[in-house]
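Participant: can't give you the sequence, but here's the structure:
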């Protein structure tokens, strides 16, 4: 068998497994499956989700996220007087041995100021996660189809503005 064919096949397998894993590392931190749900055509905001695991012996904190949007914030959904609110937080701590999930209804990344830029299934959103100790980590949020019946109530960040 030709060496070039073997090399190409090996490279394809490595790329495929890496894409399937969709995992990024910075120091002792592992960021798994950063993703965002597709948004409505006139949505002003979108949400980003992922899992962050700290396999080290010291805590670290996610202190910022940068992406090609007018504003990006780290948010947490909290319930106050029976109403869910999505509020900005300064940072998310990831303790040693801990896994933190950024997911709907909890911590998440808010992509703000979409202004007509619809996030579509299959799109990739490059971003940089900034950790207090591990530093900057380039990641890619894969845009996925919103599951049937899944809606965000009380201030849906993915809804189109109403007039």
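Facilitator: Now that the structure is in, tell me what you want to look at. Please read all numbers here as calculations on a predicted model, not as lab measurements.
Participant: Could you use CA atoms for every contact and neighbour count after this?
Facilitator: Will do.
Participant: and the gap between residue 108 and residue 91?
Facilitator: With the distance defined as CA to CA, to the nearest Å, residue 108 ends up 11 Å from residue 91.
Participant: before we move on, what about residue 84?
Facilitator: 20 Å.
Participant: Report the buried residues of stretch 95-113.
Facilitator: 95-96, 99-104, 107-112 (16 or more other CA atoms under 10 Å).
Participant: Just the terminal-to-terminal distance for that stretch.
Facilitator: OK, stretch 95-113 end separation, CA to CA: 32 Å.
Participant: also this one, for the comparison:
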């Protein structure tokens, strides 16, 4: 098929825009009442210069940490990113299960599927923005989840 005949996929509408940054597909995993912990995910598209996600907060949680996952043989280790997460220029940074993610701790109540979770993202240069994360079922972590944006 000729290239000009192919239909391109529609671009995702950003949930929020902050200067050159766009927050796309923000979501959190639903949680149980026992754990009080959930994961937060999104894609940050950067059409400007290098920036850094330096902190995150949520009124429904005691704390939110920016985390990375490191694979050591058969073991996955989570580690907080104390210096924040770099958002490269003219690129995107994807936060997804088993990768960079937000660790939401001390939830006041369980997150139920279909609800929204307000999360404030603070960037070094662009400033701060509050975004509603859609709460979704945890689902399985497979190839589609790991390779999606």
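Facilitator: Nice, I can see it. Computed from a predicted structure; not experimentally measured.
Participant: care to give me the TM-score?
Facilitator: The TM-score (TM-score structural alignment, normalised by the length of structure 2) is 0.80; 129 aligned residues with a CA RMSD of 1.7 Å.
Participant: which neighbours do residue 108 and residue 91 of structure 1 share?
Facilitator: residue 74 (CA atoms under 8 Å, 6 or more residues apart in numbering).
Participant: ok, the buried residues of stretch 95-113 of structure 1 vs residue 44 of structure 1, which is closest?
Facilitator: residue 112 (6.3 Å; CA to CA).
Participant: The closest one and residue 45 of structure 1, how far apart?
Facilitator: 5 Å.
Participant: With residue 67 of structure 1 instead?
Facilitator: Taking CA to CA, one finds residue 67 of structure 1 at 13 Å from residue 45 of structure 1.
Participant: one step back: can you redo the buried residues of stretch 95-113 of structure 1 as TSV with distance to residue 52 of structure 1 and secondary structure?
Facilitator: Shown next, in TSV, are those (distance: CA to CA, whole Å; DSSP: H, G, I helix; E, B strand; the rest coil):
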residue	distance to residue 52 of structure 1	secondary structure
95	10	coil
96	11	coil
99	6	strand
100	5	strand
101	6	strand
102	8	strand
103	11	coil
104	15	coil
107	11	strand
108	12	strand
109	13	strand
110	17	strand
111	19	strand
112	22	strand
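Participant: farthest pair in those residues?
Facilitator: 96 and 112 (30.8 Å).
Participant: Residue 145 of structure 2 in helix, strand or coil?
Facilitator: Following DSSP: H, G, I helix; E, B strand; the rest coil, the label given to residue 145 of structure 2 is helix.
Participant: Residue 97 is in contact with that one, correct?
Facilitator: Yes. Residue 145 of structure 2 is within contact range of residue 97, at 7.3 Å (criterion: CA atoms under 8 Å).
Participant: ok, back up a step: residue 67 and residue 45 of structure 1: who's more crowded?
Facilitator: Remark: of residue 67 of structure 1 and residue 45, residue 45 carries more neighbours, 26 against 17, as counted by other CA atoms under 10 Å.
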